[in-house]
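Visitor: coordinates for the following, if possible.
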Amino acid sequence: MMKGAIHSIETFGSVDGPGTRYIVFLKGCHMRCRYCHNPDTWALESKDMRTADEILDHAERYREYWGPDGGITVSGGDPLIQIDFVIDLFEKAHARGINTCLDTSAQPFTREEPFFSKFNRLIKVTDTVLFDIKEIDDEKHKKLTGWTNKNILDCAQYLSEQGVDLWIRHVLVPGLTDSDEELLATKAFIDTLKTVKKVEILPY
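Guide: Coordinates of the predicted model:
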């Protein structure tokens, strides 16, 4: 039986997706952001391993608090590292009538197989994607995170093309991601996306 490597769970979240959310933080992240506030999520290993049904059974204890817009959010780390588990979780969540939200920086995204087919399966059961754009300039993104952003921006464009609702997030780090040039370039990119429902500038 498939299990996910869990970092932590928040039972009452109000900022990670529409309405009130039950938030599952998964382990695993390949990026090494210079301003990361939870590096303990980087490693994939976890002593807390749970099945999708175990998580959903626990989440539904709080369902009366969610209201019409709430549901579950899967964050990390980057949950796309555990894409097989997230697919299982979201498919079972939708079967229970639970709204789903994916919080990702999209570093694992690729159009190569087998990931791409899995990703397409995932977005069919994803109601909203919280999409974190770390840095719009590729070279600066590499210095900031250790990785290119070309596949990340491609992921945002693909999600928009597929009609997936997007909430764009950008962390404003003084001296790193806050120049007028970078912010204007970020806005110009966001303006090309057709399904953006919200843009959040988050203070560091």
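
Visitor: C-alpha from now on. contacts and neighbour counts both.
Guide: Fine.

Visitor: can you name the element that comes right after the helix or strand where residue 129 lies?
Guide: Here residue 129 sits within strand 128-132, counting by DSSP states H and E. The first helix or strand that comes after strand 128-132 along the chain, using DSSP H and E, is helix 138-145.

Visitor: what's in contact with that following helix?
Guide: Residues from elsewhere that reach helix 138-145, judged by CA atoms under 8 Å, 6 or more residues apart in numbering: 31-34, 134-135, 147-150.

Visitor: now swap in stretch 163-176 and tell me
Guide: 35, 123, 126-135, 159-160, 177-178, 190, 194-204.

Visitor: now with 7 Å?
Guide: Residues from elsewhere that reach stretch 163-176, judged by CA atoms under 7 Å, 6 or more residues apart in numbering: 127-134, 178, 195-204.

Visitor: what's the PyMOL syntax to select whichever of these are buried?
Guide: Restricted to buried positions by 16 or more other CA atoms under 10 Å, the PyMOL selection for the contacts of stretch 163-176 reads:
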select buried, resi 127+128+129+130+131+132+133+134+195+196
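
Visitor: buried members of the contacts of helix 138-145 into PyMOL, please.
Guide: Selection of buried members from those for PyMOL, criterion 16+ other CA under 10 Å:
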select buried, resi 31+33+134+135+147+148+149
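
Visitor: need the max-distance pair from the contacts of helix 138-145.
Guide: Farthest pair in the contacts of helix 138-145 (CA to CA) is 34 and 150. Separation: 18.9 Å.

Visitor: just checking, next helix/strand downstream of the helix or strand encompassing residue 11?
Guide: In this assignment (DSSP H and E), residue 11 forms part of strand 4-13. Sequence-wise, the next helix or strand downstream of strand 4-13 (DSSP H and E) is strand 21-26.

Visitor: re the thing from before, which of the contacts of helix 138-145 sits closest to residue 54?
Guide: residue 31 (28.7 Å).

Visitor: second input sequence below; structure requested for side-by-side comparison:
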Amino acid sequence: MKKVQVNYIESFGTQDGPGIRMVIFTQGCKMRCLYCQNPDTLPFKGGTAMSWEELLDKALRQKEYFGTRGGVTVSGGEPLLQAEGLIPLFKALHEKGINTALDTNGFVWNEHVEELLKHTDYVLLDIKHIDPKTHKKLTGVHLAPILDFTEKIKPLHKRLWIRYVLVPEWNDADNDLRNWAKFVHTLPGVERIEVLPYHTLGVPKYGELGKEYKLHGIQSPTAELKERTVRIFEEEGLENIIVK
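Guide: Purely as a prediction, here's the structure:
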């Protein structure tokens, strides 16, 4: 059975799904987002190889803190790259009455991903930009696979939380916001929209890794910009919008 390459595990997380959660950050990602806050999770090598039994044991030791809403979220990196190793974990979590969530960029689809989603309660989907050219500049990859992912999960009737990292000068134009909202409005099962304001807390990691941070000079969104973003999303029919 494949082990999961884990970068780190956060106990008592409250930012990645409902309730109190154990958040497993996996190793490896094909995207190269200019604002990535966890550049140490990008390489496929690294982290700690853990079996699903080890991860389940950690979750069971925290289960009493989850209550009725909390559970386990797997983030990254990109967790779908390790879907095969996560399937037995998610199956076991469901058998123990623990809900599951995936925080994903939707760039991966294969038979293992499809199987894993059958045992996933919440999908926290990051859609970085809706314009293909800007998406490629911002993330280093094409938008088409993400759009394909959204089509393939429609018949699975997943509970979706859609995330938007708001980056000034990159995806804050009215037209970009409206087009993004129009697209998201077509997705079934969307329960929540999370606006994640860009920040620079992860910048020191780039120096530690000897990497160049390419968004120097970009400031965090102002209160006015965040309010405008919410207003535009609401005008386009989106509901339950949360600014993190």
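
Visitor: give the buried residues for whichever strand or helix holds residue 54 of the first structure.
Guide: Assessed by DSSP H and E, residue 54 of the first structure sits inside helix 52-59. Using 16+ other CA under 10 Å as the test for burial, helix 52-59 of the first structure gives 52, 55-56, 59.

Visitor: looking for the alignment partner of residue 95 of the first structure in the second structure.
Guide: Correspondence of residue 95 of the first structure to the second structure, assessed by TM-score structural alignment: residue 95.

Visitor: all helices of the second structure, in order?
Guide: Using DSSP state H, the helices of the second structure run over 52-66, 83-95, 111-118, 132-139, 144-153, 174-184, 203-209, 223-235.

Visitor: check which residues of the fourth one are buried.
Guide: By that I understand helix 132-139 of the second structure. In helix 132-139 of the second structure, counting by 16+ other CA under 10 Å, buried: 134-136, 138-139.

Visitor: next one: residue 10 of the first structure from residue 72 of the first structure, what distance?
Guide: Residue 10 of the first structure sits 10 Å away from residue 72 of the first structure, taking CA to CA, to the nearest Å as the criterion.

Visitor: quick check: neighbours shared by these two?
Guide: Joint contacts of residue 10 of the first structure and residue 72 (CA under 7 Å, 6+ apart) are 22-23.

Visitor: next, name the residue at the spatial heart of the second structure.
Guide: Centroid check for the second structure by CA atoms, centre = their mean gives residue 103 as the closest residue, at 3.2 Å.

Visitor: contact partners for that residue?
Guide: Here residue 103 of the second structure is in contact with 73-75, 123-125 (CA under 7 Å, 6+ apart).

Visitor: rerun that using 10 Å as the cut-off
Guide: By CA atoms under 10 Å, 6 or more residues apart in numbering, the contact list for residue 103 of the second structure reads 16-17, 23-25, 73-80, 122-126, 161-163.

Visitor: can you check residue 44 of the second structure too?
Guide: With contact taken as CA under 10 Å, 6+ apart, residue 44 of the second structure is in contact with 5, 26-30, 77-78, 81.

Visitor: quick check, nearest of those residues to residue 67 of the second structure?
Guide: Set against residue 67 of the second structure, the nearest of the contacts of residue 44 of the second structure by CA to CA is residue 26 (24.4 Å).

Visitor: wait, the closest one sits on residue 8?
Guide: Yes. Between residue 26 of the second structure and residue 8 there is a contact under CA atoms under 10 Å: 7.2 Å.

Visitor: where do the contact lists of those two overlap?
Guide: Taking CA under 10 Å, 6+ apart as the criterion, residue 26 of the second structure and residue 8 both touch 41, 47-48, 76.

Visitor: now do residue 13 of the first structure against residue 52 of the first structure, distance only.
Guide: 19 Å.

Visitor: right, I mislabeled it, should have said residue 164 of the first structure
Guide: Residue 164 of the first structure sits 23 Å away from residue 52 of the first structure when distances are taken as CA to CA.

Visitor: follow-up on the earlier one: for residue 120 of the second structure, see how far away the residue nearest to the centre of the second structure is.
Guide: Computed as CA to CA, the residue 103 of the second structure to residue 120 of the second structure distance reads 11 Å.

Visitor: what touches both of those two?
Guide: With CA under 10 Å, 6+ apart, residue 103 of the second structure and residue 120 have common neighbours residue 73.

Visitor: would you turn the shared contacts of residue 26 and residue 8 of the second structure into TSV with neighbour count and distance to residue 167 of the second structure?
Guide: Below are these laid out as TSV (neighbours: other CA atoms under 10 Å; distance: CA to CA, whole Å):
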residue	neighbour count	distance to residue 167 of the second structure
41	23	21
47	18	29
48	14	32
76	26	20
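
Visitor: return the residues in contact with the nearest residue to residue 3 of the first structure once chain neighbours are set aside.
Guide: The spatially closest residue to residue 3 of the first structure, leaving aside those adjacent along the chain, is residue 51, at 4.4 Å (CA to CA, 6 or more residues apart in numbering). Contact analysis of residue 51 of the first structure by CA under 10 Å, 6+ apart lists 1-6, 85, 88-89.
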